[in-house]
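Enquirer: attaching a predicted model along with its sequence, questions to come.
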Amino acid sequence: TVTAIDDTTDRGIPGKKCGTIILSAEELSNCRDSATMQFCANKLDKKDFFGKSDPFMVFYRSNEDGTFTICHKTEVVKNTLNPVWQPFTIPVRALCNGDYDRTIKVEVYDWDRDGSHDFIGDFTTSYRELARGQSQFNVYEVSKSSVSTDQQHVFWLLRSGNPSQSTSLHYMNPYQLNAYAMALKAVGEIIQDYDSDKMFPALGFGAKLPPDGRVSHEFPLNGNMENPYCNGIEGILEAYHQSLKTVQLYGPTNFAPVVNHVARYAAAVQDGSQYFVLLIITDGVISDMAQTKEAIVNGAKLPMSIIIVGVGQAEFDAMVELDGDDIRISSRGKLAERDIVQFVPFRDYMDRTGNHVLSMARLAKDVLAEIPDQFISYMKSRGIKPNPAPPPYTPPGHTHHHTQI
C-alpha cells in the first residue's frame, strides 16, 4: 500500500524551485519466468563525426497509465553500425509484469562521453512477439520521425535457446533434424571423405557444464575430455544430441577458443604431413570478434583452414567479414598472410520448408571452393613439395619387366 501524505509545509530551499516525486503502484503478477535474449542491429545511423556510432539500447515497460518505465539498458558497443549486444536475462515480471501482450518500447542511442547521447531511433514490440525467437517476425525497423531510416534494422537473436522449445535452432524434434543437425550432416558428409580414419574431435562452445555450471567455450560434445573423438558424422550427431540433454546453452558466443584449440594441434605438425580443417556451425552471433580475428591471423601461418556454416535467418555480416574475401583479415595492424576462412550461409541451399537441401552438388562445390587453394598456398609458402609417388604394387612372385624404347 502506498499512502500519499498531503504536507503543505514549505520544506524547500528559499528562492529555489523544488522538483516533484511521483509514486505509482501496480500489483505484481505471480509470473516467475525469466527471459534470456540477445539483439543485434544492421546499418544503424552514423552519429559520430570521426567514427561510426557507439550504440546501446534502452528497454521500457509500459505502465497501466500509459507511461513507460526503464527496465533494462544494454552495454555500449563501440564504433560500429552493425552492433551485436551481449545476451542478458531479465525477469518477465520486470519486462511486462507477466502480460505477454503489453507494449515494450526499445530506444537505440549513440553513446557520448558527456552524457548527451544521440537518439538513433526506436521500435515497439511485446514479449509474446519476442518469445517467437529468431525469425522474420523479430526484425524491427528503427524509426525516427525526422530522418529516413529505411535501412536501419534491429534483429532479435535467440542465440541458442532452450532445445525443448520449438523456436530454438537447437530444438530436438523427434521427427526431423534441427537446423544445426541438418547443416552438420550435409556439410559433414561432404568433407568427411578427406579424413582417413573418419574419427573427428567434436567441440561445443557457449554452455554451462555439469556438475558445477562452469561456462565453457571448448568442451567435448561426447563429454570425454581425454578423448573427444567421434566415429564419423553419425557419431558427432549422437554426441550433439546427448550434449543438449546434459549442458545448459549459455552466452556469450566466443569463437577464439575453438580456433586456438585447433591451432595448437596444427602448430605441432608443420612438416606437410597433416592439414587441419575446422568446421564451425553457427547462428552468426559472435561476442569476441577482435580475439577471433587475432586467432585467425595467427592460424594463417599454420596448416589449417576454417569452414563457417551459418544457420538460421540472422544477418551474417560478421561471418562475411571473417571470410575475408573482400578485405583480408587483420589484427593489431598485422595482416593475415593468407586467407584460411570460407563462409557458407546454409539457408541459401535449402528449400522453402527449410527441411531439405536443394542441391548437394552446389553445396559441396561452395563448401570446398577455397580449401584446395588454401592447402596449396600453405605448402608453397613453406616450400613443401609432394612426396614422390610410391612404386606400383607388385604381387609376390612377379617381376616388373621394363621395355626400353
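Expert: Happy to help now that I have it. Numbering: from 1, shown residues only.
Enquirer: rest of the way, CA atoms for contacts and neighbours
Expert: Noted.
Enquirer: you'd agree residue 370 is up against residue 342?
Expert: Yes - counting by Cα atoms under 8 Å, residue 370 touches residue 342, with 6.6 Å between them.
Enquirer: higher neighbour count, those two?
Expert: Higher neighbour count among residue 370 and residue 342: residue 342, with 24 against 17, using other Cα atoms under 10 Å.
Enquirer: the more buried one is in what secondary structure piece?
Expert: Residue 342 is part of strand 341-345 when elements are defined by DSSP states H and E.
Enquirer: other residues contacting the helix or strand just after that strand?
Expert: Sequence-wise, the next helix or strand downstream of strand 341-345 (DSSP H and E) is helix 360-367. Outside of helix 360-367, the residues within contact range by Cα atoms under 8 Å, 6 or more residues apart in numbering are 186, 187, 190, 307, 342, 343, 344, 349.
Enquirer: got the residues you listed as JSON lines, with distance to residue 137 columns?
Expert: JSON lines is the format used below for the contacts of helix 360-367 (distance: Cα to Cα, whole Å):
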{"residue": "186", "distance to residue 137": "27"}
{"residue": "187", "distance to residue 137": "28"}
{"residue": "190", "distance to residue 137": "33"}
{"residue": "307", "distance to residue 137": "29"}
{"residue": "342", "distance to residue 137": "29"}
{"residue": "343", "distance to residue 137": "25"}
{"residue": "344", "distance to residue 137": "24"}
{"residue": "349", "distance to residue 137": "22"}
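Enquirer: what distance do you get for residue 347 to residue 170?
Expert: 16 Å (Cα to Cα, to the nearest Å).
Enquirer: who has more neighbours out of these two?
Expert: residue 170 (23 against 17).
Enquirer: what segments of the stretch 251-400 of the chain are helices?
Expert: Assigned by DSSP state H, counting those that start in this stretch, the stretch 251-400 of the chain shows helices spanning 256-267, 289-299, 317-323, 360-367, 371-381.
Enquirer: flag every buried residue along stretch 289-302.
Expert: Neighbour-count burial for stretch 289-302, with 16 or more other Cα atoms under 10 Å as criterion, is recorded at 289, 291-302.
Enquirer: comparison target, given below:
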Amino acid sequence: MSAAESGKNPDDGPGYETLAEITKAMKEAGVENCGLIFGIDYTISNKLQGQKTFDGHSLHDITKDKINPYQEVICILGETLEPLDDDGIIHAYGFGDRKTKDKKTFPLKPQGECEGFAEVLDVYNEMTPKIRMGGPTNFAPLIRKAIDIVRKNQEYHILVIVADGQVTSEEETIQAIVDASCYPLSIVVIGVGDGPWNVMNDLDEKLPSRKFDNFQFVDFHEIKATARSPQTAIAIEALSEVPEQYKAIKKLKLLENM
C-alpha cells in the first residue's frame, strides 16, 4: 500500500505503509507498553453530523444491521492499540452529554475500568441509548482527566478522542493541549461525521509553544474514502506521530520528572 493509498500525505512525516513498520518504529523509539484512555463525544451535534457520511442517521445510532462510526473506531483501534497495553485496562469516558455538558467527563462503565476494547464496545453499546446528548463541545475536561491518570500511574499514555469536530470551547481546549505537553501523553483525535474540520486541521498551527508536538488529528471518513485498506490506513495514521512523540518525551525526561 502506497502512502497515497493509505491516505497519508508524503510531506506529513514518516511514510509508514504497514502496521508492521509503525510497530517497529514504536519499539525502536522505546514504546514497549503504554496506558490507554478513550474518550467519546456525546454532544448533540452528533445527531446532525451523519447527513453525508452515515446516511442521515445520528453518528451514535445503534442498530443490529449497521455499525456506526464510533463502533468502527473502537474496533479498529482496539485491534491496533490493545497489544501495547500491558495490563489490558482501558480508561473510557464520555463527555458533552446533557449532564456533564462542557464541564466534566463521566466514566463510560459505571463501576471500574474496561478490561480491553471488547468491553469498551460492549459498554458503549449498552450505555449509549441511555445517554442524552448535550453540549457544548470542550475537550479540556477529558484532556485534564487524562493528565490526572498519567500523574497517578506514572506511565506513558495515549489518549484517543473520537468526536464530530464541532469544538466550541476552543481556547480551553488549546490550553489543555499545551498543558498536557508537560506530561508523557499523546493525544489523537479521530474525527467522525461530515465536518467541517477547519478547527481540527488548524489546531496545530494555532497552538502556542509546547514542550513537544503532542497532538494528531485523523479525518476518519476521508481516509476511509481514499484508502485501499481503510482500517489499516486509519490505524497507521492514528499512530503515525507516536514514535517521534515518545522520543521527545524521553529527551525531555517527562517520565523521569513526574
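Expert: Happy to help now that I have it. Just so we're clear, the structure is a prediction, and the values are computed from it rather than from any experiment.
Enquirer: now the TM-score, please.
Expert: Once superposed, chain against chain, the TM-score is 0.73 (TM-score structural alignment, normalised by the length of structure 2); 212 aligned residues with a Cα RMSD of 2.9 Å.
Enquirer: show me the contacts for the spatially most central residue of structure 2.
Expert: Centroid check for structure 2 by Cα atoms, centre = their mean gives residue 160 as the closest residue, at 2.2 Å. By Cα under 8 Å, 6+ apart, the residues touching residue 160 of structure 2 are 36, 37, 38, 39, 187, 188, 189, 190.
Enquirer: ok, those residues in structure 1: which stay?
Expert: Using both residues aligned by TM-score structural alignment, their matches' Cα atoms under 8 Å, structure 1 keeps these contacts from the contacts of residue 160 of structure 2: 187, 188, 189, 190.
Enquirer: please say which position in structure 1 the second one maps to.
Expert: I take that to be residue 188 of structure 2. Structural correspondence for residue 188 of structure 2 with respect to structure 1 (TM-score structural alignment): residue 307.
Enquirer: that match and residue 341 touch, don't they?
Expert: Yes - if you go by Cα under 8 Å, residue 307 of structure 1 and residue 341 touch, sitting 5.9 Å apart.
Enquirer: looking at the two, which is more packed in?
Expert: Using other Cα under 10 Å as the criterion, residue 307 of structure 1 and residue 341 rank with residue 341 on top: 26 against 21.
Enquirer: wait, doesn't residue 159 of structure 2 sit right on residue 190?
Expert: No - Residue 159 of structure 2 is beyond contact range of residue 190, at 10.6 Å (criterion: Cα under 8 Å).
Enquirer: now for those two: what residues contact both?
Expert: Joint contacts of residue 159 of structure 2 and residue 190 (Cα under 8 Å, 6+ apart) do not exist.
Enquirer: next, count neighbours for residue 227 of structure 1.
Expert: If you count neighbours by other Cα under 10 Å, residue 227 of structure 1 ends up with 11.
Enquirer: pretty sure it sits in a helix.
Expert: No - secondary structure of residue 227 of structure 1 (DSSP: H, G, I helix; E, B strand; the rest coil): coil, not part of a helix.
Enquirer: now do the contacts for it.
Expert: Counting by Cα under 8 Å, 6+ apart, residue 227 of structure 1 touches residue 201.
Enquirer: now it: how far from residue 207 of structure 1?
Expert: Here the criterion is Cα to Cα. By it, residue 227 of structure 1 lies 19 Å from residue 207 of structure 1.
Enquirer: residue 267 of structure 1 now?
Expert: Taking Cα to Cα, one finds residue 267 of structure 1 at 27 Å from residue 207 of structure 1.
Enquirer: ok, those two, which is more surrounded?
Expert: Neighbour comparison, residue 267 of structure 1 and residue 207: the larger count goes to residue 207, with 24 against 14 (by other Cα under 10 Å).
Enquirer: read off where stretch 104-111 of structure 1 ends up in structure 2.
Expert: Per TM-score structural alignment, stretch 104-111 of structure 1 has no counterpart in structure 2.
Enquirer: ditto for stretch 35-50 of structure 1
Expert: So stretch 35-50 of structure 1 is aligned with nothing, judged by TM-score structural alignment.
Enquirer: got it, and stretch 185-201 of structure 1?
Expert: Aligned by TM-score structural alignment, stretch 185-201 of structure 1 falls on residues 75-91 of structure 2.
Enquirer: the helix or strand containing residue 187 of structure 1 vs structure 2, mean deviation?
Expert: Taking DSSP H and E as the criterion, residue 187 of structure 1 maps to helix 179-191. On superposition with structure 2, the mean distance recorded for helix 179-191 of structure 1 (mean Cα distance after the TM-score superposition for structure 1) is 1.4 Å.
Enquirer: quick one: list the elements packing against that helix.
Expert: Secondary-structure packing of helix 179-191 of structure 1 (3 or more Cα pairs under 8 Å, 6 or more residues apart in numbering; DSSP states H and E): helix 232-246, strand 276-282, helix 360-367.
Enquirer: what's the shortest one aligned against in structure 2?
Expert: Counterpart in structure 2 of strand 276-282 of structure 1, with TM-score structural alignment as the criterion, is residues 157-163.
Enquirer: how about the last one?
Expert: Counterpart in structure 2 of helix 360-367 of structure 1, with TM-score structural alignment as the criterion, is residues 231-238.
Enquirer: return the distance of that stretch from the chain's centre.
Expert: Distance, stretch centre to chain centre, for stretch 231-238 of structure 2: 12 Å (Cα atoms, centre = their mean, to the nearest Å).
Enquirer: what's the mean deviation for that stretch versus structure 1?
Expert: Compared with structure 1, stretch 231-238 of structure 2 is 2.3 Å away on average (mean Cα distance after the TM-score superposition for structure 1).
Enquirer: and residue 20 of structure 2? What does it align with in structure 1?
Expert: Here residue 20 of structure 2 stays unmatched in structure 1, going by TM-score structural alignment.
Enquirer: so can I have JSON lines of the helices and strands packed on helix 179-191 of structure 1 showing distance to residue 221 of structure 1?
Expert: Formatted as JSON lines, those follow (distance: least, Cα to Cα, whole Å):
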{"stretch": "helix 232-246", "distance to residue 221 of structure 1": "5"}
{"stretch": "strand 276-282", "distance to residue 221 of structure 1": "13"}
{"stretch": "helix 360-367", "distance to residue 221 of structure 1": "23"}
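Enquirer: great, nothing more from me.
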